[in-house]
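1. turn this into a structure:
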Amino acid sequence: MRSLFFIFFVCFLFLCPLWAQKALPLRLDEADLKPLRSLEHTLLQRNLEKELMANARWKYLMNQKKMAVGIVDLRNPQQAKFASINGAHMMYAASLPKIAILLSSMDAIEKGELQETDEIKRDMRLMISKSNNQASTRMIDRLGYDKIASVMTDPQYKFYDKSRGGGLWVGKRYGGGGDTNREPLKNLSHAATVNQVCRYYYMLVNGKLVNNQRSKQMLDIMGEPELHHKFVNTLDQIAPTAKLFRKSGSWKNFHSDSVLVWGKNPSRRYILVALVDDPNGDEIIRSLVRPIEKVLKNTVNTVALN
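-> Predicted structure coming up:
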């Protein structure tokens, strides 16, 4: 009886943090919240490379630096794990960097530089949920390129860091016309790296974008996506009850997607980001979800066996 009680007690101590973290943003102790780079996990990295490189087409694209993938395992928030392929390689990311406009807008609202009107709240939702270009351009015009760049390069975030390959950048209106402010490394107008987008979601899920209240507001805006393609197309099939927070992008051969998956069961909680330069990029991204979930499952099973 004592041994059964001991086993129950140990399980309770292990699972209690998971049960307690149902609501987002998470509220981890500062000691448990570490920089994402420090959470790189050798086994997760090895499993990610093995699984994705087994596909000949994907292997070719990754070797040519035309495909980048990153994952953050959030099943135990206190022990998050991170892995990526071509994570620091910056690519044109179409509409995905609209998340940079969203953060810059929240920063401006919080600082009193932008009034939080009903019209602005509608535009932020349209910009993210439907990727509406007109709403995105209105938000860019309200903020200005200098404001967006200052938030992306802010030492608090460093979502664009020249010393680490660049990152998130918006330097052109979505729709033509007007001045531009292209990023300095590759002269891209709408850019991203997998690593920086993973960091964005990791900080967001932990309530560290602007503050906890604004992070919650951003999660609400990014939740319940209204475009059901790419990652969401597959997740609708295999995880219909999971909460999804998402932003994607496509232009010509350039396809991107990013999602925070928050299942009712802690076994399905992760961040997934992909950038692909290929005519079949939409299909490739849609096909990534199942292999990624296999990677996560294999990693936890191997850890348990050891």
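2. please make it C-alpha for all contacts and neighbour counts, starting now.
-> Fine.
3. just give the number of residues close to the spatially closest residue to Leu114 that is not a sequence neighbour.
-> Distances taken as Cα to Cα, 6 or more residues apart in numbering place Ala108 nearest to Leu114, at 5.3 Å, with adjacent residues excluded. Counted with other Cα atoms under 10 Å, residues neighbouring Ala108 total 20.
4. please generate a structure for the following sequence too, so the two can be compared:
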Amino acid sequence: MRAEPIFASLNANPYPPKAPSLQQRLDRRLTEMGFGSAIIDNKLGIALVDISNPRKPEFAGVNHYQMQYAASLPKIAILFGLMKQVEAGDIRYNDVLRSLASDMIQYSSNTAATELYLKIGPDYLAKLLMSPHYQFYNRRFGGGLWVGKEYSKEPAWQREPMKNLSHAASPLQVARFYYMLAQDKLFKKEWVQEEMKDLMRGSELDHKFIHGLKKCCPDAIAYRKSGSWSTFHSDSALIENGEKKYIAVALTNDPVGYKWLEDLIVEFDQLV
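-> All right, here's what the predicted structure looks like:
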């Protein structure tokens, strides 16, 4: 499997081509659900990637290039940075680190996230996210994943330069992250890849996408991370449901955005 069909080099093709049928069905369903104003006002951003057929992945999205504050969702970037250093032999992986990583992803522990963020180094992580190979944050194309602050009351190390956000994400770049995870393109060593997925599998927090999936398809497997702060609610996942396999990312800015996410994932599952 190759990542090029929908996520080619950002230098050549910053935004993946949309699959007409999937895009039309997504647009129609969002209109029926009453999200027209939220989309126009940039209160809702979505990226949906159907990879059920790995030879023919399909992408659809709305406001998918719009970066916003994403609270705990960018903790996936900290996990990525940790596992890259483990793969390189710069950090020795052990039960203590695994427990911290699990707490950060499964329970969204801010304490664990801060400890791991400082361990791998803010500067290292920023350079990794902006590196030519990954480009999970690219100023030319709307920004993307960014962690410029501890998950604590300490001041920011470095806010991202476009919107001055401390913890940021865009639907497109988060979708690219999960796509590379699904394609085994994040790491060279298979065991590191599998460990990353194992840490992200399921969730101890029953809300948003997870709560919606339990209602529509309780047997679905989700590799997932969400985030919430104030009116900013987001969720992201690589989902396997029978013969279906897809990536869903949604970022909202609304007091009841968490409920939007719960409802949206049910629709996403029906669309693919």
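5. before we move on, the earlier item: the residue nearest to Leu114 of structure 1 matches what in structure 2?
-> Counting by TM-score structural alignment, Ala108 of structure 1 lines up with Gln85 in structure 2.
6. same question for Phe231 of structure 1.
-> Using TM-score structural alignment, Phe231 of structure 1 pairs with Phe209 in structure 2.
7. list the residues that contact its match.
-> Asp235, Ser236, Leu261, Glu262, Asp263, Leu264, Ile265 (Cα atoms under 8 Å, 6 or more residues apart in numbering).
8. do a quick rundown of the strands in the stretch 51-200 of structure 1.
-> 67-73, 81-85, 91-92, 160-161, 166-167, 169-170, 190-192 (DSSP state E, counting those that start in this stretch).
9. so where is the last one in structure 2?
-> It refers to strand 190-192 of structure 1. Residues 167-169 of structure 2 are where strand 190-192 of structure 1 lands when matched by TM-score structural alignment.
10. and what of the longest one?
-> Mapping strand 67-73 of structure 1 onto structure 2 (TM-score structural alignment) gives residues 44-50.
11. residue in structure 2 paired with Gly87 of structure 1?
-> Checking TM-score structural alignment: Gly87 of structure 1 goes with His64.
12. who's in contact with its match?
-> Neighbours of His64 of structure 2 in contact, by Cα under 8 Å, 6+ apart: Gly45, Ile46, Ala47, Ser170, Pro171, Leu172.
13. kindly report the same for Leu116 of structure 2.
-> Counting by Cα under 8 Å, 6+ apart, Leu116 of structure 2 has contacts Ile78, Leu82, Leu100, Ala101.
14. what's the closest of those residues to Arg201 of structure 2?
-> Proximity of the contacts of Leu116 of structure 2 to Arg201 of structure 2 (Cα to Cα) peaks at Ala101, which lies at 12.3 Å.
15. I figured the closest one hits Leu79, correct?
-> Yes: in this structure Ala101 of structure 2 lies within contact range of Leu79 using Cα atoms under 8 Å: 6.7 Å.
16. what is the neighbour count of Gln196 of structure 1?
-> What Gln196 of structure 1 shows, counting by other Cα under 10 Å, is a neighbour count of 26.
17. so it touches Arg164, yeah?
-> No: using Cα under 8 Å, Gln196 of structure 1 is not in contact with Arg164; the gap is 9.4 Å.
18. now do the shared contacts for those two.
-> Ala88.
19. returning to that earlier point: inside helices: which ones of the contacts of Leu116 of structure 2?
-> Ile78, Leu82, Leu100, Ala101 (DSSP state H).
20. what sits against the second one?
-> Residues near Leu82 of structure 2 by Cα under 8 Å, 6+ apart: Ile91, Leu116, Ile120.
21. keep only those of the residues you listed that are in helices.
-> Using DSSP H, these in helices are Leu116, Ile120.
22. distance check, the match of Gly87 of structure 1 against Ala220 of structure 2.
-> Distance of His64 of structure 2 to Ala220 of structure 2, computed by Cα to Cα, to the nearest Å: 24 Å.
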